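Participant: okay, predicted coordinates and the sequence, questions at the end:
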Amino acid sequence: MVYIEGRRGALVVDAGLSLREALRRMDAARISPDGVCGILVTHEHADHGRGVGALSRHFRVPVAASVGTAEGFQAQGVVPYGLQTFQPGHRFSLGPFLVEPFPVPHDANQPVGYVIWDGPTKVAVVTDLGYLPLNVQNHVEGAELLILESNHDVELLLKGSYPPWLKQRILSRHGHLSNAAVAEFVRARLDKWCRYLLLAHLSQENNRPELALASVMNALYDRRNDETRVVLTAQDVPTPVVEVE
């Protein structure tokens, strides 16, 4: 669950938590839910969408999802409040925000990443993807805050306890992004336009925070980028608030 607060409202991206846990974490982070004006969903997998129905009904705000994601919700019996569907690539407004969804390679039904503008400020959210195709790299360029998956260390995954079929899925081009893939992107494309890089969706079994951090910091050093700040996120505790002005 990602909370993005702008000048005149706030958005939630994904809702994989129960309503009680989502509200508890917002309270722990000293975030007021009163300004939430909409929920964006990247795809229908449970860890991103199981709480969408309850959260949207609690806030009484619309949910925006791709046509494919909405079909996935319907098949699962998830009923979001005020569901609005879109096709990736078409910009739309949600409250005071301008939103552009774009396709990402993942084994879900029409998954997307998001670019979100609050006035001139650009934020990008990209989680759950097997690799970083050029269209994704181009969409996130210029984002002052980039939330990017850094799911696993390949060596830890290969040596770990997951069954072979699951390892193959994670490593596939429609699986999850490795630390090495993130570092390759940072080394090739990430310049000082990005003030904050938040590493997200770290696997608790197949990654270590220090490995993800070292990988991207080495890439920033190679890029001669000493201005982008890197923030590690965790699955079980709220991330400290990051402010982009």
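Facilitator: Now that the structure is in, tell me what you want to look at. Residues are numbered from 1 along each chain as shown.
Participant: could you use CA atoms for every contact and neighbour count after this?
Facilitator: Fine.
Participant: helices of this structure, residue ranges please.
Facilitator: 19-28, 46-49, 52-59, 67-76, 134-140, 154-159, 164-171, 179-189, 209-223 (DSSP state H).
Participant: which stretch among those comes nearest Leu98?
Facilitator: Leu98 lies closest, by Cα to Cα, to one member of those: helix 134-140, at 14.0 Å.
Participant: second one coming, line it up with the first:
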Amino acid sequence: MGDKGYDKALRELHVELVKLQRWVQHKGLKVCIVFEGRDGAGKGGTIKAITERVSPRVFRVVALPAPTEREKSQMYMQRYVSHLPAAGEIVIFDRSWYNRAGVERVMGFCTPEQVKKFLDAAPMFEKAMVDSGVILLKYWLEVSPEEQERRLLGRINDGRKIWKLSPMDVKSFDRWDDYTRARDDMFSATDTAWAPWFVARSEDKKRVRLNIIQHLLKQVPYKDLPVEKVKFPKRKIKRETAEHPFKYVAETF
């Protein structure tokens, strides 16, 4: 997809996201969006496309680091509960409690018994969320092995992206089939009537961003609230005669 068509479509969708933001605040809605997918599937870029023109006070992104020793001793879901949305908030999880069904399972950070307990408990946890009024949306970004490899290699060779390539990405690179089995088991156990999974093909980064934003806007019904017309007053400036001792940034460009 070309830049011109993408920029035009994204601009229009950003206007709608601002309308959604105002509606969520107005009605006190609670929206929780979960993004999952393989490494390099495009989760970060999609989240950035959603949030770059809205308020971070309303659209809050949660990307938790590895658990501390204290958090490891807690009930598994406990560290995620405090990040769930309150009224007037949209919380986006860049990876979520589904770490247990994915990377933790594949990389051996938890036992098979712990995975089973999680898959049994997750639907009930999400049912409790939905029953409390949370609008829960779960997206899985699907990418081919060839495109994933191309993107991960691109991170190595681009100084702007090298921070995206974690040691875990390298260790898990040759475990494609293990991740596939983990994904399928996760879908089978947690694709429920109250919290279904939505799968988006992410071979084309621009298209998947537009498709997900468009889909998201359809899942949360909203109205365009009237905006009060703003009129600026005349500015009164008192001219200063003294020299200001400011230190200016050198204009080298």
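Facilitator: Arrived safely. In this text, all values refer to a predicted model and were calculated from it rather than measured experimentally.
Participant: what would you report as the TM-score here?
Facilitator: Aligned and superposed, the two chains score 0.37 in TM-score terms (TM-score structural alignment, normalised by the length of structure 1); 154 aligned residues with a Cα RMSD of 5.8 Å.
Participant: would you turn the helices of structure 1 into a markdown table with distance to Glu5 of structure 1 and mean neighbour count?
Facilitator: Below are these laid out as a markdown table (distance: least, Cα to Cα, whole Å; neighbours: other Cα atoms under 10 Å):
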| stretch | distance to Glu5 of structure 1 | mean neighbour count |
| --- | --- | --- |
| helix 19-28 | 12 | 15 |
| helix 46-49 | 19 | 18 |
| helix 52-59 | 15 | 20 |
| helix 67-76 | 24 | 18 |
| helix 134-140 | 19 | 14 |
| helix 154-159 | 34 | 14 |
| helix 164-171 | 32 | 15 |
| helix 179-189 | 26 | 19 |
| helix 209-223 | 26 | 17 |
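Participant: now distance to Val231 of structure 1 too, for these, in a markdown table please.
Facilitator: A markdown table is the format used below for these (distance: least, Cα to Cα, whole Å):
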| stretch | distance to Val231 of structure 1 |
| --- | --- |
| helix 19-28 | 18 |
| helix 46-49 | 21 |
| helix 52-59 | 26 |
| helix 67-76 | 29 |
| helix 134-140 | 17 |
| helix 154-159 | 21 |
| helix 164-171 | 23 |
| helix 179-189 | 14 |
| helix 209-223 | 8 |
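Participant: helix or strand: which one has Phe35 of structure 2?
Facilitator: Per DSSP states H and E: Phe35 of structure 2 is located in strand 30-37.
Participant: can you name the helix or strand that Val199 of structure 2 falls in?
Facilitator: strand 197-201.
Participant: I'd like to know which elements that strand is packed against.
Facilitator: The helices and strands touching strand 197-201 of structure 2, judged by 3 or more Cα pairs under 8 Å, 6 or more residues apart in numbering; DSSP states H and E, are strand 134-142, helix 205-219.
Participant: how big is the angle separating the shortest one from helix 205-219?
Facilitator: So that's strand 134-142 of structure 2. 160 degrees (axes from the mean of the first three to the mean of the last three Cα atoms, to 10 degrees).
Participant: against which helices or strands is strand 134-142 of structure 2 packed?
Facilitator: strand 30-37, helix 112-131, strand 197-201.
Participant: relative to Leu20 of structure 2, how far out is Lys138 of structure 2?
Facilitator: Separation of Lys138 of structure 2 from Leu20 of structure 2 (Cα to Cα, to the nearest Å): 18 Å.
Participant: looking at the two, which is more packed in?
Facilitator: Using other Cα atoms under 10 Å as the criterion, Lys138 of structure 2 and Leu20 rank with Leu20 on top: 22 against 17.
Participant: in this structure the more buried one contacts Leu216, no?
Facilitator: No. Under the criterion of Cα atoms under 8 Å, Leu20 of structure 2 makes no contact with Leu216, lying 10.0 Å away.
Participant: roughly how far apart are Val24 of structure 2 and Leu17 of structure 2?
Facilitator: For Val24 of structure 2, the distance to Leu17 of structure 2 - Cα to Cα - is 10 Å.
Participant: Gly44 of structure 2 now?
Facilitator: Remark: distance between Gly44 of structure 2 and Leu17 of structure 2 (Cα to Cα) = 18 Å.
Participant: ok, these two, which is more surrounded?
Facilitator: Between Gly44 of structure 2 and Leu17, counted using other Cα under 10 Å, the more crowded position is Leu17 (21 against 15).
Participant: in which helix or strand does that one reside?
Facilitator: Remark: Leu17 of structure 2 resides in helix 3-27, with elements defined by DSSP H and E.
Participant: list the buried ones in that helix?
Facilitator: Neighbour counts over helix 3-27 of structure 2 (16 or more other Cα atoms under 10 Å) mark Leu10, Leu13, His14, Glu16, Leu17, Val18, Lys19, Leu20, Gln21, Arg22, Trp23, Val24 as buried.
Participant: what is that helix packed up against?
Facilitator: strand 89-94, helix 205-219.
Participant: tell me the angle of the last one relative to strand 30-37?
Facilitator: Put plainly, it is helix 205-219 of structure 2. With the same axes, to 10 degrees as the basis, helix 205-219 of structure 2 and strand 30-37 are set at 150 degrees to each other.
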